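>>> please work out how this folds:
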Amino acid sequence: MSMPTNPSFDIAHLAHVEMYTDKFEESLDFFTRVYGLKLSGSDETSAYLRAWDDYEYCSLKLTRSDRTGLGHVAYRTSSPQALERRAKIIEASGFEVIGWVEGDESHGRAFRFEDPFGHVFEIYWETRWYEAQDAAEKAALKNTASSFTGAAPRRLDHLNLLSSDVREFGRFMETCLGARVTEIIQLDNGRLGGCWFTINNKTYDLACTEEHGGGVGRLHHVTYATDQREDILRAADIFLQNGVHIETGPHKHAVQGTFFLYVWEPAGNRVELANAGARLILAPDWQPIVWTEADRKKGQAWGLKTIETFHTHGTPPVKKEH
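Modelled structure (predicted):
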């Protein structure tokens, strides 16, 4: 997996994730009352949610559906010109192109395309900035987007997608989004078990890990960042109090070094709270950190073995043949 030394920076940042739920009211209650996201608005099919320091109107689009999992992943470009330039690159890439689509309550027109595993991506420039509508929503500090409640996630941080060929997914990310690779898991059989991508100076904003559950185009998890590690410890108590299924954590990942807590929202989508600290990738010639299979079998950073469902659970669930 290569690490370009002159990334284009046509893409500014991970902007939002659309998540499908077949238990819309329960999921919305979880994300607002328990998890602590803000409801910016809604339409016939979706609720537009954001964390207290997300500047955009929406970072999680929660959509009514008869299934769970990923609707689409959205990145914002660095300029209108970058949007047009990157769209042409994607059209010439050989990957599946959906084309231009109209925006929604949160942003303007977008260019959509697919990875080889069925995950839908879009890029856009025109966006709607969040504006607090009342005193309760307004932050005390002018450089903070809004007030906070609940588990109080600060911003959308990253998501993890599942694929049957992580190396091919990496080629998609590098070609279509100009992404760089920061860390990988190299398996003994020559395959990549996982790959972490960034399009700016964050350590990563998207991860892809190998699909072990037999599914196609599935979501592993969506992650919001907390302000500090103690927020995650408090969140664990909040989830416990509200009967939320805590899958694993609080604990610390070896890969990327994030302090984490994984839960399942009412429809079964996995959601993470993580504290990535101040770790940034500032080196223009950064070389990916390689974790071996032996490294990963040691477990998480402090020796906790990875729970089995972490390798097999994704959304939508795989229907088992009888």
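>>> please count neighbours and contacts with C-alpha atoms only from this point.
OK.
>>> hmm, residue 125 and residue 79 touching each other?
Yes: the pair residue 79 / residue 125 is scored as a contact, 6.2 Å apart, by CA atoms under 8 Å.
>>> what about these two, which has more around it?
residue 125 (22 against 15; other CA atoms under 10 Å).
>>> was I right to think the more buried one contacts residue 83?
Yes: Residue 125 lies in contact with residue 83 (CA under 8 Å); the separation is 6.5 Å.
>>> in whatever helix or strand residue 251 lives in, what counts as buried?
Using DSSP states H and E, residue 251 falls within strand 245-252. Neighbour-count burial for strand 245-252, counted by 16 or more other CA atoms under 10 Å, picks out 246, 247, 248, 249, 250, 251, 252.
>>> let's see this one next to it:
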Amino acid sequence: MHETRPHHEIAHLACIELCSPDPAGSEWFFTQLLGMYVTERRGQSVYLRGYEDPYPWSLKITEGPTPRMVHASLRTSSADALHRRVRAVAAAGLGDGWIDGDFGHGPAYRFHTPDGHELRLLWEAEQYLAPPDLRSKILTRPSKKPLHGVPVRRIDHLNLMAADVSAVRRTCEDLLGMRTRERLVDGDAEVGTWMSSNNLGHEVAVMRDARGALGRFHHVAFYYGVAQHNADAAEMFREQGVPIEAGPDRHGISQGAFLYVFEPGGNRVELFGDPGVLVLEPDFRTRTWTMDEIDVGMAIGGAQLPWETYFTYGTPPVEAPHDGTTGAATSDPAPVPD
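Next up, the predicted model:
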């Protein structure tokens, strides 16, 4: 029998790999606009980090024909915790086996959610050591704040799309020990869930895929910490022709300041901060939102999150179901520059 509800064995979200059909454009977006540092290049991949990310990279961009999430890695709280979680995942029939380490971290265990998203568990990770010219005088900051773009601090969370939200939630709770902080229901159906294994309001969110597809990716979020930076970034994106989907505003769910944009490769990116809910009490009670509260849940200030993209577009893009009126199939709309 596999182990269940093992709290505090997952420390945090460590890194994510995205596939981009426009790797040069994606690198320009993350380095020149979001101020991320390039730390390594290997083959068709480039590795990047925000100035407060603790490891050599939090984002890996790999060239490929279709935008999508390749994988996301969660770091455990110890070597023993890693092996306990691996045993639990393997016993549940979701494991894919061990892989050799990537740049900056040791061996990782690959597994998939019931919906098909690839996640990895790891323990061994190098602490980032900045070269002398990038070392910060602030001792808790791994590197200097860049002087270009509107620099992000660190990776914050990811949002997955799923045909069955509850199945993915149960996997994260029972096998990884995550706790559900908030959820959204439509009658008896769970359509959204926000989970974390630490004090953050969420590090992994799951939302129902309106296309009914499996294993798709909604967005990765990077943390600013100051809501004003979202307004500054919105102005920068307008000037540079980067498609803005929604915001700036503040979510009721998570209470985080948000701004959603599309990077040139076609993946959705959220700029997040200020700082959202921090869960300090050990007996925190899950908050359940209903669809009649969705306007406040999505945007306290009334920003519109457009149905034609926000609730349907994910990567990789998929064909939409046939329209009952016209009988014509449509595809996920591609992001259009401002």
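>>> which stretches of the second structure form helices?
In the second structure, the segments counted as helices under DSSP state H are 23-28, 79-91, 165-174, 227-240, 294-298.
>>> out of these, the one nearest residue 275 of the second structure is which?
Checking these against residue 275 of the second structure by CA to CA gives helix 227-240 as the closest, at 8.4 Å.
>>> how close does that closest one sit to the first structure?
In the superposition with the first structure, the average deviation recorded for helix 227-240 of the second structure is 1.3 Å (mean CA distance after the TM-score superposition for the first structure).
>>> equivalent range in the first structure for that helix?
Counting by TM-score structural alignment, helix 227-240 of the second structure falls onto residues 229-242 of the first structure.
>>> what about the nearest residue to residue 305 of the first structure once chain neighbours are set aside, how many neighbours?
Once flanking residues are discounted, residue 305 of the first structure sits nearest to residue 299: 4.3 Å by CA to CA, 6 or more residues apart in numbering. By other CA under 10 Å, 15 other residues sit near residue 299 of the first structure.
>>> show me what contacts residue 299 of the first structure?
Residue 299 of the first structure makes contacts with 254, 305, 306, as judged by CA atoms under 8 Å, 6 or more residues apart in numbering.
>>> and the first one, how many neighbours?
Residue 254 of the first structure has 17 neighbouring residues, counting by other CA under 10 Å.
>>> that older thread, who wins for proximity to residue 214 of the second structure among the helices of the second structure?
When the helices of the second structure are compared by CA to CA, helix 165-174 sits nearest residue 214 of the second structure, at 10.7 Å.
>>> what sits up against that closest one?
3-6, 113-115, 162, 178-180, 190-193, 206-208.
>>> show me which of the contacts of residue 299 of the first structure is closest to residue 284 of the first structure.
Using CA to CA, residue 254 comes nearest to residue 284 of the first structure of those, at 23.1 Å.
>>> leaving aside the residues adjacent along the chain, what's closest to whatever residue of the second structure lines up with that closest one?
Correspondence of residue 254 of the first structure to the second structure, assessed by TM-score structural alignment: residue 252. Once flanking residues are discounted, residue 252 of the second structure sits nearest to residue 297: 4.1 Å by CA to CA, 6+ apart.
>>> is it true that the one you found touches residue 250?
No: applying CA under 8 Å as the test, residue 297 of the second structure and residue 250 come out as separate, 9.2 Å apart.
>>> could you find the closest non-adjacent residue to the residue nearest the centre of the first structure?
With distances taken as CA atoms, centre = their mean, residue 159 lies nearest the centre of the first structure, 2.0 Å away. For residue 159 of the first structure, the nearest residue in space outside its immediate sequence neighbours is residue 222; the separation is 4.3 Å by CA to CA, 6+ apart.
>>> do residue 7 of the second structure as well
residue 177 (4.6 Å).
>>> check residue 215 of the first structure too.
Counting by CA to CA, 6+ apart, residue 215 of the first structure lies nearest to residue 318, which is 5.6 Å off, once chain neighbours are set aside.
>>> residue contacts, that neighbour?
By CA under 8 Å, 6+ apart, the contact set of residue 318 of the first structure is 213, 214, 215.
>>> that one -> the second structure?
By TM-score structural alignment, residue 318 of the first structure lines up with residue 318.
>>> who are the neighbours in contact with residue 158 of the first structure?
For residue 158 of the first structure, the contact set (CA under 8 Å, 6+ apart) comprises 14, 204, 205, 206, 207, 222, 223, 224.
>>> including neighbour count and distance to residue 109 of the first structure, could these go into TSV?
What follows is the contacts of residue 158 of the first structure, written out as TSV (neighbours: other CA atoms under 10 Å; distance: CA to CA, whole Å):
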residue	neighbour count	distance to residue 109 of the first structure
14	23	16
204	25	26
205	21	22
206	22	23
207	22	26
222	23	24
223	23	25
224	23	25
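>>> narrow those residues to those in strands?
14, 206, 207, 222, 223, 224 (DSSP state E).
>>> from the residues you listed, pick the one nearest residue 185 of the first structure.
Using CA to CA, these come closest to residue 185 of the first structure at residue 207, 11.1 Å.
>>> give the contact list for the equivalent of that closest one over in the second structure.
Residue correspondence, TM-score structural alignment: residue 207 of the first structure in this structure matches residue 205 in the second structure. By CA under 8 Å, 6+ apart, the contact set of residue 205 of the second structure is 157, 158, 159, 160, 192, 193, 194, 195.
>>> how about the residues you listed, which pair is most distant?
Most distant of these, by CA to CA, are 157 and 192, 14.7 Å apart.
>>> measure stretch 25-32 of the second structure end to end?
For stretch 25-32 of the second structure, the first-to-last residue distance is 10 Å (CA to CA, to the nearest Å).
>>> what does that stretch rub up against?
Residues outside stretch 25-32 of the second structure that contact it (CA under 8 Å, 6+ apart): 20, 36, 37, 38, 46, 61, 148, 149, 263, 264, 265.
>>> cutoff 10 Å now
By CA atoms under 10 Å, 6 or more residues apart in numbering, the residues outside stretch 25-32 of the second structure that reach it are 18-20, 23, 33-38, 46-50, 59-63, 146-152, 237, 240, 242, 262-267.
>>> wait, isn't residue 269 of the second structure in contact with residue 242?
No: if you go by CA atoms under 10 Å, residue 269 of the second structure and residue 242 don't touch, sitting 11.2 Å apart.
>>> got any residues that touch both of these two?
Common neighbours of residue 269 of the second structure and residue 242 (CA under 10 Å, 6+ apart) are 261, 262, 263.
>>> the aligned partner of residue 123 of the second structure in the first structure: what's it in contact with?
Under the alignment (TM-score structural alignment), residue 123 of the second structure pairs with residue 125 in the first structure. Contacts for residue 125 of the first structure (CA under 10 Å, 6+ apart) come out as 11-12, 75-84, 107-111.
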